[in-house]
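In: Structure of the sequence below:
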Amino acid sequence: MNILVVYAHPNEDSFNNAILDSFKQKISAHHQVKILDLYKDNFDPVLHFDKDNKRRDLKDSPSTQKYRDDLTWSDHLVFIYPIWWSSMPAILKGYVDRVFVKGFAYEYKGVVPVGLLPNKTATVITTHDTPNIYARIFQQDYGKVLKKQVLKMCGIKTTRSITLPFLRNTDENERNFFLNKVSDYAETL
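Out: Purely as a prediction, here's the structure:
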C-alpha cells in the first residue's frame, strides 16, 4: 500500500514528533511510505487569487503539483497534527485550501459535491490541550473538520481517528500508552 503521512507541527521536540517517530518505526516495510512534513517542506499555506491566479486554475498550479501527485499516488493518508483553537494548524489548513481543490479533489454535479479521490482511506491522529469531557460535550466538532468536511467531500473514507486529549495534563505513562497505541496501529496497516 502507498501511504502518505501529512505531518504538521513546527517543533521537532514536540510530542507530535514523537507520534510521527512511533508511527514510522512500526509501519511495515511492505508499504511504500512518504512523509510530508509541511514545516520542513516550507509549504506556503497562503492562497492567492488575482488576475494571474484564478481559483478555477488551482487544479493546474505548478506550485502544488508535487502535492497533488503525492495524493494521487497514495492509497492511504495519515494526518498527524495538534488541534489549536479547535482546528488544525494554519499550515495544514493552507495545504487543504491549495491542494484539495475543485477539479482535482472534488467537483459539483448541480449543487451536490462529488469526490474525485475515491478508493482512498485516511487516519487522523491528533492531540489537544482541552479536557476530553469538554471537547466531547461542548465542542462536538472538535478536530473533526478534516474528516467530515474535507476528506469525505473528496471521496476519502476516514477509517480511524486517534486522539490524545488534555495533553498538557498527561504524565509519562499516559504519553507512552498513547505512543504504543499509535505503534500498534501502524503495525496493523
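In: C-alpha only now, for contacts and for neighbours.
Out: OK.
In: how far out from the middle of the chain is whatever helix or strand residue 133 lives in?
Out: Element membership of residue 133 [criterion: DSSP states H and E] is helix 132-137. Its chain's C-alpha centre and that of helix 132-137 lie 22 Å apart, by CA atoms, centre = their mean, to the nearest Å.
In: Going by neighbour count, which residues in it are buried?
Out: For helix 132-137, a neighbour-count test (16 or more other CA atoms under 10 Å) marks 132, 135 as buried.
In: Show which residue of this protein lies farthest from the average position.
Out: residue 51 (30.6 Å; CA atoms, centre = their mean).
In: Secondary structure element for that one, which one?
Out: Here residue 51 is assigned to no helix or strand, by DSSP H and E.
In: Next, the second sequence, to be compared with the first:
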Amino acid sequence: MPGKNVLIVYAHQEPKSMNGSLKNIAVDVLQKQGCSIIISDLYSMNFNAAATRNDITGELCNPQHFRYGAETMEAFKKGVLCEDILKEQEKVKVADLIIFQFPLYWYSFPAIMKGWIDRVFVQGFAFDFPGCYDTGLLKDKLALLSFTTGGTEEMFSKDGMRGDIRMA
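Out: Got it, this is the predicted structure:
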C-alpha cells in the first residue's frame, strides 16, 4: 500500500489496552509500507458522540420539527455542519483505507464510535439514495474493522452464546 492514506478511527479510553497495542502495531506496519497515517483518537479528542441540533451552524430547515438526518443532509449541502464534523469528513475524504479499532461492547461499537459514524457519515457525504453500498459515495474507500471482544473463544464459536461471530 505504498503512498496510501490511512485513517484510523480509534475508540478506547486506555492507551495501554490491547486495542491501543493493535492501533500502534497498525501504525508501525503501515508506515513501514509507505502509508501516511491519520488517527482520530475519539476519547483523547473528547469527541462529542451526541447527534444534536448543535451539529448545524446555519439555520434549520424546519426548526419546529427537528429531523437529524434531513437537517444534516441539507447542512452538508450548504456547508454549515459544525467544525468537528467537517474536520472528520476531511480525514475521510483523503483516506484510501479507514480502520475502525475498538472493543466490542454488547456486540456493537462503543457509543463514542457510533456517535462518530452517526455525525460524520451524513447523507450527501457518505451515502445518498439511490446510491448506496457498492454505488455509494464512499465506494472507492476500503474499510477494516479491527476489534477485541473481551470474551473467550468459546463465546464466539459456532456453539457459543451467540453463534460464530464470523457468520453474517
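In: How alike are these chains, TM-score-wise?
Out: TM-score for the superposed chains, counting by TM-score structural alignment, normalised by the length of structure 2: 0.74, backed by 144 aligned residues with a CA RMSD of 2.7 Å.
In: Please tell me how far residue 140 of structure 2 sits from residue 30 of structure 2.
Out: Per CA to CA, to the nearest Å, residue 140 of structure 2 is found 19 Å from residue 30 of structure 2.
In: picking that back up, outside of the helix or strand following the helix holding residue 133 of structure 1, which residues touch it?
Out: Downstream of helix 132-137 of structure 1, the first helix or strand assigned by DSSP H and E is helix 145. Contact with helix 145 of structure 1 is made by residue 87, as judged by CA atoms under 8 Å, 6 or more residues apart in numbering.
In: could you point out which element follows helix 145 of structure 1?
Out: strand 156-164.
In: Which secondary structure elements does that following strand sit against?
Out: strand 120-127 (3 or more CA pairs under 8 Å, 6 or more residues apart in numbering; DSSP states H and E).
In: Read off where the strand it packs on ends up in structure 2.
Out: Strand 120-127 of structure 1 lines up with residues 141-148 of structure 2 when matched by TM-score structural alignment.
In: Distance check, the counterpart of residue 33 of structure 1 in structure 2 against residue 48 of structure 2.
Out: Taking TM-score structural alignment, residue 33 of structure 1 has residue 37 as its aligned residue in structure 2. For residue 37 of structure 2, the distance to residue 48 of structure 2 equals 22 Å [CA to CA].
In: Ok, residue 107 of structure 2 next?
Out: 22 Å.
In: what about these two, which has more around it?
Out: Per other CA atoms under 10 Å, whichever of residue 107 of structure 2 and residue 48 has more neighbours is residue 48, with 17 against 10.
In: ok, the more buried one touching residue 114?
Out: No. In this structure, residue 48 of structure 2 is not within contact of residue 114 by CA atoms under 8 Å, at 10.6 Å.
In: how about the strands in structure 2?
Out: 5-10, 36-41, 97-103, 142-148 (DSSP state E).
In: okay, those strands, which one's buried deepest?
Out: strand 5-10 (a mean of 23; mean count of other CA atoms under 10 Å).
In: dump the residue contacts of the spatially most central residue of structure 1.
Out: Most central in structure 1 under CA atoms, centre = their mean is residue 79, positioned 3.0 Å from the mean C-alpha point. By CA under 8 Å, 6+ apart, the contact set of residue 79 of structure 1 is 5, 6, 7, 122, 123, 124, 125, 126.
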